[in-house]
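[1] have a look at this prediction, sequence included:
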Amino acid sequence: MFNVPHHAAPPNVPTKDFFDTKGLDYETTYGHNAGLLKAVDKFAARLRPGCRVLDLGCGTGRPVAHTLAARGFRVHGVDFSETMVGLSRAAVPSPNGVFECAHLLDWASPPPASPEAAQQFGGIVATSSFYELAREQMEALVSRWRDWLEPGGSALLMMVAAEDVPGTRDEMYDPDGRFARGIPFRFMGDDCFLYLFTRAGWRALLEVKGGLVVREQWVEAFVPPREADCDGETNSFLIAEKVVDGGLNYLS
């Protein structure tokens, strides 16, 4: 368990109840993101065939869990919305998919069946799944990723960078310039506020807090359908690796 409680989330962000009511509307809007599908292909090519993949904030299971399962991977998804978990279970039935309803800060990797059995994951993926977390909570969560990944395992992160949202102003940034707070954003008919790292901040989150090495980083534009009543996004993608030979290139 983390020392930072999940009820300390930033104000005015989409809540569990919000996602419980959206369900298939969310999938209709975000389930066919071409940039994300390309990123999942890149990510899958780095994974050990047939390995277990941890999907943090799995949403409806589409496109990420469904695509990975179709490629022969076993997906373990976690989401705090009962509606989203139910849709994931329908999209990726057992045994290819196992989905739990839990807040990301409360979830713990299941213990091994025996002292000799490894329970690490070959991959970890988190796509648009940190928006309800404060900076300290994101850092606490990602600090566990290196323990959850098997040697040589990879992680895929997709988020929005603070500098890529038009409403971000200079006074919103933390003193280190890597995180901005209270950025106005229109999301599925709701006016909310985002709490985001910069592109350099997302990279540092994976490398400094997660102990991983970023291998690829790029951006892709995503324009939601007009009827979704959402702002457009510039999605930042990062693929990182757990290196076991000491070759970590931490950012200062």
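    Alright, I've got the coordinates.

[2] for the rest of this, base every contact and every neighbour count on C-alpha atoms.
    Will do.

[3] and the longest strand that the chain contains, how far out from the chain's middle?
    For the chain, the strand that runs over the most residues, judged by DSSP state E, is strand 149-160. Counting by CA atoms, centre = their mean, to the nearest Å, strand 149-160 is centred 9 Å from the centre of its parent chain.

[4] dropping in the other structure now:
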Amino acid sequence: MGSGSSGVGQQSGRPDRTGQAEAFDAIGDRYDEAFPHKDGQLATGEWLIGSLPGGARVLDLGCGTGVPTARQLADAGLDVVGVDLSGGMVALARKNVPDALFHQLDIADVRPGGSPELGRFDAVVAFFSLLMLPRAEIPVALRTVHQLLSPGGLFVLSMVEADVDYFAIPFLGNTVRVSGFLRDDLRKVVEEAGFEIVAESSHSYAPAIADVPPEEQIFLRCRRNNG
């Protein structure tokens, strides 16, 4: 799995995912040790950098430790804002990428008019963060991304291909819950949320730690439809 954690708290009848944040607080920078090679993520970041003007605003949704994506984008001169549910991850991101701005935020609060008011973005990245949500909440999160983007804005995301819904797995000595879609189902969910998929790639990935199994990672490069 990729950058970091994302989730919603116990409000309006939503599940309490405090445990998700606590797991990533405990994992900390061991996460980057377990996932040292992120070729698909870096290549997608390079595509985004090449597609945006200098100084463009980018939201890193589920930023994790800030490595590699927030750092990659900030080093390229983009204006990066990162959010993550885990306070421990946000603290590491602030240390790793001092040129970016980071908030500890529930994805339910990352919306136009939310607090803090984040404004609109030229691009949003969500590397392996939406898989921390139950399947039913992923379309809601995608519509939020659509609202946060400027017209024609870019959206890149990655998921692990798996037919699971908020399934508990052991992860770096902790337990997290993850969701996934088969490839065609993921495309459908993304397109129904108002995005055009302009490119797609996949990578077979074997993490550098025994208790995390190999996975098939899907990367989608998308553009916000203006309808």
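    Ah, there it is. For clarity, every value in this text was computed on a predicted model and none was experimentally measured.

[5] list the TM-score for the superposed pair.
    After superposition, the two chains reach a TM-score (TM-score structural alignment, normalised by the length of structure 2) of 0.84; 215 aligned residues with a CA RMSD of 2.6 Å.

[6] post-alignment, the longest strand of structure 1 versus structure 2, mean distance?
    Here strand 149-160 of structure 1, set against structure 2 after superposition, deviates by a mean of 1.0 Å using mean CA distance after the TM-score superposition for structure 1.

[7] residues of that strand that come out buried?
    149-151, 153-160 (16 or more other CA atoms under 10 Å).

[8] state the helix or strand in which the spatially most central residue of structure 1 lies.
    Residue closest to the mean C-alpha point of structure 1, counted by CA atoms, centre = their mean, is Ala126 at 1.9 Å. Assigned by DSSP states H and E, Ala126 of structure 1 belongs to strand 121-127.

[9] list the contacts of the residue nearest to the centre of structure 1.
    For Ala126 of structure 1, the contact set (CA atoms under 8 Å, 6 or more residues apart in numbering) comprises 55-58, 156-158.

[10] please repeat the previous calculation with a cut-off of 6 Å.
    Residues near Ala126 of structure 1 by CA atoms under 6 Å, 6 or more residues apart in numbering: 56, 157.

[11] distance of it from Leu104 of structure 1?
    To Leu104 of structure 1, Ala126 of structure 1 is 11 Å away according to CA to CA, to the nearest Å.

[12] for structure 2, which segments count as strands?
    Taking DSSP E, the strands of structure 2 run over residues 57-61, 79-84, 101-104, 121-127, 149-160, 164-171, 174-180, 195-205, 215-224.

[13] among the ones you listed, which is nearest His37 of structure 2?
    Each of the strands of structure 2 has some distance to His37 of structure 2 by CA to CA; the shortest is strand 195-205, at 8.8 Å.

[14] give me the mean distance between the closest one and structure 1.
    Looks like 0.9 Å for strand 195-205 of structure 2 (mean CA distance after the TM-score superposition for structure 1).

[15] matching residues in structure 1 for that strand?
    Using TM-score structural alignment, strand 195-205 of structure 2 lines up with residues 212-222 of structure 1.

[16] in the matching stretch, what counts as buried?
    With burial defined by 16+ other CA under 10 Å, the residues of stretch 212-222 of structure 1 counted as buried are 212-214, 217, 219-220, 222.

[17] which residues touch Val236 of structure 1?
    No Val there; residue 236 of structure 1 is Ser. Counting by CA under 6 Å, 6+ apart, Ser236 of structure 1 touches 158-160, 218-219.

[18] now with 10 Å, please.
    Counting by CA atoms under 10 Å, 6 or more residues apart in numbering, Ser236 of structure 1 makes contact with 35-36, 127-128, 157-161, 164, 198-199, 202, 217-221.

[19] what about the counterpart of Lys38 of structure 2 in structure 1, how many residues nearby?
    Aligned counterpart of Lys38 of structure 2 in structure 1: Asn33 (TM-score structural alignment). Per other CA atoms under 10 Å, the neighbour tally for Asn33 of structure 1 reads 19.

[20] quick one: residues contacting the residue lying closest to Asn33 of structure 1 once chain neighbours are set aside.
    If the residues on either side of it in the chain are set aside, Asn33 of structure 1 comes closest to Phe222, at 6.9 Å by CA to CA, 6 or more residues apart in numbering. With contacts defined as CA under 10 Å, 6+ apart, Phe222 of structure 1 is in contact with 30, 33-36, 231-235.

[21] same check, this time on Thr18 of structure 2
    Residues in contact with Thr18 of structure 2, defined by CA under 10 Å, 6+ apart, are 7-10, 85-86.

[22] list the buried ones in stretch 21-39 of structure 2?
    Using 16+ other CA under 10 Å as the burial criterion, the residues of stretch 21-39 of structure 2 that qualify are 21-29, 31-32, 34-35, 38.

[23] contact partners for the alignment partner in structure 2 of Ala200 of structure 1?
    Aligned by TM-score structural alignment, Ala200 of structure 1 pairs with Asp184 of structure 2. The contact partners of Asp184 of structure 2, taken as CA under 10 Å, 6+ apart, are Glu161.

[24] all set now, cheers.
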